[in-house]
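**Student:** only geometry, no sequence info:
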């Protein structure tokens, strides 16, 4: 089987690729030299999707490409960059699928639980249909609409609405560890906002599950079945590190440093992976305490 991955150098893609071998892997990347340093030389690299005429050679396409949504203030320019890095790549992949005489059997396309917008403590599964119309929702809605255009009797489409991916190998948890290890960690804002998370191993095995189960199609929440509040998460992380959890990050400080993107930390969603569980997937890390065992290990 031949698999094409966009966003292959990111946290999810770079850790997924070893699980997909011995399948033949191709990675679309704008920086081949950097990708080779991260992923090695046994992968076929594509520096442009514009040069492709179709995707006849591929049975599976995994679309994870996108400018990081956190880390920079959401200026108009940055919002446009975030949008186009997702929308343009997805649109091009769908064009190539439609141009194929033998189209891929599966397109897995990224999205995020930001689709739902801020939702307080409302329990949310994939049937939830009253999202709040903020930037995150608008970004994900268009992203998903584009991906769904690839669906046909020959190509199934799975869209993954991903929560915060936890691992010591990188991502959000790695950035949190230093202040917590110094005893300076604590809840963000009032700490009551829900924090829907997924351990990296479940993220990866969940993707493999979608690939090998031909009945899987449509929307899937990629979150653990037991979301926690930010306060609960903060205390669990501090406990795992054997550190205190006294400090709070004030909302005003986040607004000053992050602007509108602070909404990602100050508001949350209480998201359940109903369709993934119903399809037969069993979580390796269903509870936050077990998921955070990784930070105890050197």
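**Tutor:** Thanks, I have the structure now. Keep in mind that this is a model prediction, so the values were computed, not measured. Numbers count the residues shown, from 1 in each chain.

**Student:** Please count neighbours and contacts with C-alpha atoms only from this point.
**Tutor:** Fine.

**Student:** Can you report how many residues neighbour residue 103?
**Tutor:** Per other C-alpha atoms under 10 Å, the neighbour tally for residue 103 reads 22.

**Student:** In the stretch 101-250 of the chain, what residue spans correspond to strands?
**Tutor:** 106-112, 123-124, 156-162, 164-166, 194-195, 197-199, 218-222, 228-229 (DSSP state E, counting those that start in this stretch).

**Student:** Check those for me and report the most buried one.
**Tutor:** strand 197-199 (a mean of 27; mean count of other C-alpha atoms under 10 Å).

**Student:** quick one on the thing from earlier: among the strands of the stretch 101-250 of the chain, which comes closest to residue 275?
**Tutor:** strand 218-222 (6.0 Å; C-alpha to C-alpha).

**Student:** Quickly note the distance from residue 20 to residue 140.
**Tutor:** 26 Å (C-alpha to C-alpha, to the nearest Å).

**Student:** higher neighbour count, those two?
**Tutor:** residue 140 (23 against 16).

**Student:** ok, residue 196 to residue 215 distance?
**Tutor:** Distance from residue 196 to residue 215, by C-alpha to C-alpha: 26 Å.

**Student:** Second structure follows, compare the two:
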């Protein structure tokens, strides 16, 4: 296949690149800072030479967007928005110019589109979508993505949870705090954590590519959300750390200022399950957090 990954130089993009290249697919990366022959310049705003790469592509995957791991200042909020919606718009414009359009377009979204929930599990069908900055970004993103209906290009929005891997994302940070005795629960520890192992993330994307009946918004997460307290307990046990300091909300609020981040990333309860993937028959290699952590620590 010919696979285009827009914004593909981060943790998820690099993982997908390796995954598909090992299966002998052609992978081209759209990036602001190309460094190799299979990386092509784009500014995520304007039609350019990059748009020709979409011609007759099998798959377009859009991962472009400023990281939400920052303070939600007005400037950062504007950049989070402007890095998502315009890039989606310009990709649609580029597809419209193609004589032979991509067969499938996967666009990033987030499991944080659902409300804070400690008890109710949010599926694609019955999940409750709320109203705050993060959820509204996701809603605007998906609305822009699905605004134009195209019979030639199947569209899937990837409502992805926390992806656990050794090469980026949350897991290296969790290992570090646990190593230094700070691996207790955050807040009351009751907030649910929806997660997926990086290998299952890549496999889920491949599964969606190959199952033409999958379209619309899809939860990309392991089937068993866990509490923050259980996650940290499992991590301490696997790392053989008997002790981990808890962090109260006020401590997290103070630390988030110095770490230039937001406590929402730790304290929001993301209780999301992949109902459609399970109904379609996707088999997770890592359905328990214990097996996921064990494999990541072995590497």
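**Tutor:** Received, thanks. This one's a predicted model, so the numbers in the text were calculated from it and none came from an experiment.

**Student:** Give me the TM-score for this pair.
**Tutor:** Overlay of the two chains. TM-score (TM-score structural alignment, normalised by the length of structure 1): 0.92; 290 aligned residues with a C-alpha RMSD of 1.7 Å.

**Student:** hmm, back to that, more neighbours, residue 196 and residue 215 of structure 1?
**Tutor:** residue 196 (26 against 10).

**Student:** tell me the contacts of the alignment partner in structure 2 of that one?
**Tutor:** Aligned counterpart of residue 196 of structure 1 in structure 2: residue 194 (TM-score structural alignment). By C-alpha atoms under 8 Å, 6 or more residues apart in numbering, the contact set of residue 194 of structure 2 is 161, 162, 221, 222, 224, 225, 226, 270, 271, 272, 273.

**Student:** What's the match for the third one in structure 1?
**Tutor:** The one in question is residue 221 of structure 2. Counting by TM-score structural alignment, the partner of residue 221 of structure 2 is residue 223.

**Student:** my guess is that match meets residue 198, correct?
**Tutor:** Yes - between residue 223 of structure 1 and residue 198 there is a contact at 4.7 Å, judged by C-alpha atoms under 8 Å.

**Student:** which residues are common contacts for these two?
**Tutor:** Shared contacts of residue 223 of structure 1 and residue 198, counting by C-alpha under 8 Å, 6+ apart, come down to 162, 163, 164.

**Student:** The match of residue 196 of structure 1 and residue 211 of structure 2: what is the separation?
**Tutor:** 24 Å.

**Student:** Can you tell me how far residue 195 of structure 2 is from residue 202 of structure 2?
**Tutor:** Relative to residue 202 of structure 2, and taking C-alpha to C-alpha, residue 195 of structure 2 is found at 13 Å.

**Student:** okay, the strands of the stretch 101-250 of structure 1 in TSV with distance to residue 130 of structure 1 next?
**Tutor:** As requested, these are exported to TSV (distance: least, C-alpha to C-alpha, whole Å):
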stretch	distance to residue 130 of structure 1
strand 106-112	16
strand 123-124	10
strand 156-162	16
strand 164-166	21
strand 194-195	17
strand 197-199	21
strand 218-222	15
strand 228-229	21
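
**Student:** of all these, which lies closest to residue 96 of structure 1?
**Tutor:** strand 106-112 (11.6 Å).

**Student:** tell me, that closest one lands on which residues of structure 2?
**Tutor:** With TM-score structural alignment as the criterion, strand 106-112 of structure 1 aligns to 104-110.

**Student:** ok, residues contacting the matching stretch?
**Tutor:** With contact meaning C-alpha under 8 Å, 6+ apart, stretch 104-110 of structure 2 is reached by 58-64, 88, 138, 141-142, 145, 153-161, 209.

**Student:** now stretch 278-293 of structure 1
**Tutor:** For stretch 278-293 of structure 1, using C-alpha under 8 Å, 6+ apart, the contacting residues are 166, 198-199, 201-202, 206, 209, 216, 224-226, 228, 233, 236-237, 240.

**Student:** Residue 51 of structure 2 contacts residue 94, doesn't it?
**Tutor:** Yes - under the criterion of C-alpha under 8 Å, residue 51 of structure 2 makes contact with residue 94 at 5.5 Å.

**Student:** you'd agree residue 169 of structure 2 is up against residue 10?
**Tutor:** No - contact criterion C-alpha under 8 Å: residue 169 of structure 2 and residue 10 do not qualify, at 9.4 Å.

**Student:** Ends of stretch 162-180 of structure 2, what's the gap?
**Tutor:** OK, stretch 162-180 of structure 2 end separation, C-alpha to C-alpha: 22 Å.

**Student:** What of stretch 3-20 of structure 2?
**Tutor:** Stretch 3-20 of structure 2 has an end-to-end distance of 8 Å (criterion: C-alpha to C-alpha).
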